[in-house]
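Peer 1: The sequence and its predicted three-dimensional model are supplied below.
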Amino acid sequence: MPEHLILLAPSANRVYAADAPRLVGAELQALAAGFGMTGAAVEPVALAGVDYLALHTEDALDDTGRAVVAALSAAHAVFRREGDLLAPVRLPRLGRYPDDLVTVQKYQGKTNEQWTRLLLNVTAAATREPGRLLDGGLRVLDPMCGRGTTLNIALSLGLDATGVDVDRKDYEAYSAFLKTWMRQHRLKHTVDDAQLTIGGAKRGRRLQVEVAPTKDDFKAGDVQHLTYLSTDTTDLQGLVRSGSVDVIVTDTPYGVQHGSHGDRLARRPLDLLDRALPEWTRVLRTGGAMGLSYNRHVAPRDDLTALLAAHGLSVADEHGAGEDPDAFRHRVDASIDRDLVVARK
C-alpha cells in the first residue's frame, strides 16, 4: 500500500496542540470515508524524532486525494515515503485569500481556528455531496457565529457563508474588521450594512458583502457572498430560505462566560437548541449536514443526540471508522470538555 506522511502545522493554542495529531487523524479518516478513499488507514508515526500522520491507501493519491489532504485543518506538508527517503508531494492551494483573514483577529473566547476548520470539514464529509467543499459550491451557515471565525474560514475557501448572532457588539466588531481587512488588501468588493426590516418590523441589522480575490474575478462574477444577520437565531423566517444551505456548523454555548457573551452563554444550551433546531433544519437542504461543537459538561452527548433525532435529524458516524466514539473529544480547560456531533437531514 502506498504510504504518505503528513507533517502537521503547529497550533498557537498549546492545549489544543497536544491533541492535534489525534484530532487531525480522526478528521482525515472522516474525509477519506466521505470522499470514497477505499481502504484508507491513518496512524501516527515518528521518523527521526519528528511526528507525522501516516496515510495508507490502496492506490497512489490522485487529484482528489491530494485536495482532501490539502483541506485538512492542520496539514503543513505531505511526503511520499520511498524506503528511507521522503519525496515531497505538491498540494493544491485551496485558499483564495491571504491567511490573515482567519488568524488576525484576537479576542477573549475565540474558538481555535484549526478546530473550526476541522468541524467544517467533518460536517461537509457527511453530506450527500462532499465534493462541494473542494469546488466552492458548499453553502455554509453558522447560526451562532459570534465574531465570525466560521465565516472567515468559509470565505477563505471560496465558499458562500451566512452568519447569525443576536449580540450587536459581535456584529459591529465583525463588520468593522471585515471592511478594514478588505480595504487593506485592496480587494474589489461591495458592502451593504443596514437596518434589517421585514414586513415593517425591525429585526436587527444585516451585513451583505460581495468580494473576489482579483478585479478580473469580480468583473467575471466569480465572487463570494457573505451575509451576517444580527438577529434571533430561533426565528429566521423571511431571512434565510428553506433548503438553501448545505452545512450548518456552530459552537453551541459552552455554559461559561467569555467577555460580552456572558448572558447568552449562561443559558442552558439544550434548551436553546430545542428552540433553534426547527429553524435550522428548515433552512438545511435534504442531504445536508449539521455539525455542532459542544461542551460535554453542560450538554451530555446522549441528551444532545436524542434532541437532534427528535428534530428529524440522523446522527452520523462523524469519524468514519466508527471505532472510537471519543475520537474528537478533548479538553479545552477545566470547565470545557469539548466534542462534536454531526447529524444529517
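Peer 2: Okay, I see it. Numbers count the residues shown, from 1 in each chain.

Peer 1: C-alpha from now on. contacts and neighbour counts both.
Peer 2: Will do.

Peer 1: show me where the stretch 1-150 of the chain has helices.
Peer 2: 14-34, 63-71, 100-103, 113-125, 132-135, 149-156 (DSSP state H, counting those that start in this stretch).

Peer 1: Make a markdown table out of those and add mean neighbour count.
Peer 2: Output for the helices of the stretch 1-150 of the chain, formatted as a markdown table (neighbours: other Cα atoms under 10 Å):
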| stretch | mean neighbour count |
| --- | --- |
| helix 14-34 | 21 |
| helix 63-71 | 19 |
| helix 100-103 | 16 |
| helix 113-125 | 25 |
| helix 132-135 | 18 |
| helix 149-156 | 24 |
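
Peer 1: Now do the helix or strand harbouring residue 288: everything it contacts.
Peer 2: When secondary structure is defined by DSSP states H and E, residue 288 falls within strand 284-295. Strand 284-295 has contacts (Cα atoms under 8 Å, 6 or more residues apart in numbering) with 119-120, 122-124, 126-129, 242-255, 336-345.

Peer 1: Which among the residues you listed count as buried?
Peer 2: The neighbour-count test (16 or more other Cα atoms under 10 Å) marks 119-120, 122-124, 126-129, 242, 244-255, 336-345 as buried among the contacts of strand 284-295.

Peer 1: Looks like residue 72 contacts residue 28 (just checking).
Peer 2: Yes: the criterion here is Cα atoms under 8 Å, and residue 72 meets it with residue 28 at 6.9 Å.

Peer 1: show me where the stretch 151-300 of the chain has strands.
Peer 2: Using DSSP state E, counting those that start in this stretch, the strands assigned to the stretch 151-300 of the chain run over residues 160-164, 189-198, 201-211, 224-230, 245-251, 284-295.

Peer 1: out of these, which comes closest to residue 48?
Peer 2: strand 284-295 (35.4 Å; Cα to Cα).

Peer 1: alright, now check it against this:
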Amino acid sequence: MLVAPSSNRVYADAAPRLAAAEIETVLAAFGSTPDVAPIDLAGVDYLTISASGDEVVPALSNLSATFALFEREGELLRPIPLQRRQFYPSDLVTIQKYQGKTNEQWTRLLLNVTAAATKRPSKWLDGGLDVMDPMCGRGTTLNIALLAGYSVTGVDVDRKDYDTYAAFLKTWVQAHRLKHTMDRGASTTGGRARGREFTLEVAPTKDAFKTGDTQTVRYLSTDTTDLGGLVRAASIDVIVTDTPYGVQHGSHGDRLSRRPLELLDRAMPAWIRTLRTGGTVGLSYNRHVAPAENLALMLEQHGLIVVTDWRDSPFRHRVDASIDRDLIVARKES
C-alpha cells in the first residue's frame, strides 16, 4: 500500500501507524489476520500487507489512507485496480475549509473501523449502511458517507452550522449538475416544534435517480439528547461522531464543552434507541477531557459492549498540546 499524502503535517506523521492499525482492525472483522509492516522501496515508503480472503482487496481499497495498491513481483510492483466506493466527486469532502474542521482521513478511518465492528461488516462494502452523526457540525461525516454511497442522518443544535451546510450542499449538487430534490422546513412532532431540518435525495446519474437508486442526506437542527419521534428506532447501523474536544473554535464554546462525558451520558439513550441490534457507536475523543477508562465505563453502563482496546489503543495520536486524540467503538448486542 502506498499511503495517501495528508495536508495536515501532524496527521501525516502518524498516518502510516494509523493506517496499519486500520488495516489490522478492519481485516480482522472479515476473519483475516494480516501481517503489516513498513518498507522502503527505492526511497519511497510503503506498507506491506500479507493477508488472504475475498474481502481483502475491496477492504483495503476503501481504507482512509489508501492511495494505491500493488502486488510484489520480484523487484517490480504490479498495480492492483482499486475497488473504491466513490459515487461522487471527491471535492464534496475537500472543498470546505473552516477553523476546527476535523481531518477528513481521520473521519473516514473512524467510520471504517466503526462499520467493520458491526455484526454485518459486509454492509460497509456493499453500500447497505445507514449512518448517523449526532453531533455533525458542518457535515464532514455526512459528506464522507454520501461519497461512499450510504444514506446518512446528521444532528446538530447549532443553527449556523445547519444553515451553512445546507447552503453548501445545495450549491455543490447544483454545480455538479446532479439530479436531486431538497426539502427544508420545521421539525414538529405532536404539534411541538423541535427545530429545523432538510432532506436531500440525490443520485450520481440521471438514470440512477429515475430508478430510485439514490442516497439521502437528512440534517436535523435539534437537541441531540432528544430524538424521539425524529429518528426512527432501530433504523441506524453506525453512529459516528467527533465528541467535544474541550477546545473552543470560533463562537462554539458552549457546544464544545470541557465536560463531554456529561453530554454523552445524557445523549446516549436517545442515540442507542436509533441503533439496530448489532450496530455500533464510534467516538473520536480527546483523552485530556474524556479519560478513556471513564468513557468505556459510561458506554458499558448504557448497555453497550466496548470492542476496541482503549487501554493500549493503536489509534491514539497527538494533534497538538491540548488534544490527545483517540477513538473507541462499542456495539449494541441486544
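Peer 2: Sure, I can see it. In this text the structure is predicted, and so the values were computed from the model without any measurement.

Peer 1: follow-up on the earlier one: possible to save the helices of the stretch 1-150 of structure 1 as TSV with distance to residue 183 of structure 1?
Peer 2: TSV is the format used below for the helices of the stretch 1-150 of structure 1 (distance: least, Cα to Cα, whole Å):
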stretch	distance to residue 183 of structure 1
helix 14-34	32
helix 63-71	27
helix 100-103	12
helix 113-125	23
helix 132-135	26
helix 149-156	15
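
Peer 1: Identify the residues contacting the counterpart of residue 91 of structure 1 in structure 2.
Peer 2: By TM-score structural alignment, residue 91 of structure 1 lines up with residue 82 in structure 2. By Cα under 8 Å, 6+ apart, residue 82 of structure 2 lies in contact with 57-58, 61, 68-69.

Peer 1: how much space between residue 82 of structure 2 and residue 60 of structure 2?
Peer 2: According to Cα to Cα, to the nearest Å, residue 82 of structure 2 and residue 60 of structure 2 sit 8 Å apart.

Peer 1: Same question for residue 182 of structure 2.
Peer 2: 34 Å.

Peer 1: And residue 25 of structure 2, by the same measure?
Peer 2: Applying Cα to Cα to residue 25 of structure 2 and residue 60 of structure 2 gives a distance of 11 Å.

Peer 1: With residue 298 of structure 2 instead?
Peer 2: On the measure of Cα to Cα, residue 298 of structure 2 and residue 60 of structure 2 end up 32 Å apart.

Peer 1: same check, this time on residue 239 of structure 2
Peer 2: 22 Å.

Peer 1: Over to residue 313 of structure 2?
Peer 2: For residue 313 of structure 2, the distance to residue 60 of structure 2 - Cα to Cα - is 21 Å.

Peer 1: One more: residue 327 of structure 2?
Peer 2: Separation of residue 327 of structure 2 from residue 60 of structure 2 (Cα to Cα): 20 Å.

Peer 1: Over to residue 116 of structure 2?
Peer 2: 12 Å.

Peer 1: do residue 192 of structure 2 as well
Peer 2: 46 Å.

Peer 1: quick check: angle from the strand holding residue 288 of structure 1 to helix 113-125?
Peer 2: 150 degrees (axes from the mean of the first three to the mean of the last three Cα atoms, to 10 degrees).

Peer 1: who touches the helix or strand just after strand 284-295 of structure 1?
Peer 2: Going down the chain from strand 284-295 of structure 1, the next helix or strand is helix 301-310, by DSSP H and E. With contact meaning Cα under 8 Å, 6+ apart, helix 301-310 of structure 1 is reached by 270, 274, 277, 314-315, 341, 343.

Peer 1: out of these, which are buried?
Peer 2: Buried among the contacts of helix 301-310 of structure 1 (16+ other Cα under 10 Å): 270, 277, 314-315, 341, 343.

Peer 1: which two in those residues are spaced the farthest apart?
Peer 2: 270 and 314 (17.3 Å).

Peer 1: Residue 34 of structure 2 maps to what in structure 1?
Peer 2: For residue 34 of structure 2, the residue aligned by TM-score structural alignment is residue 40.

Peer 1: what's the burial count for the closest residue to that match other than its chain neighbours?
Peer 2: Nearest-residue entry for residue 40 of structure 1: residue 57, 4.6 Å, with adjacent residues in sequence omitted and distances by Cα to Cα, 6 or more residues apart in numbering. A count of nearby residues for residue 57 of structure 1, using other Cα atoms under 10 Å, gives 19.
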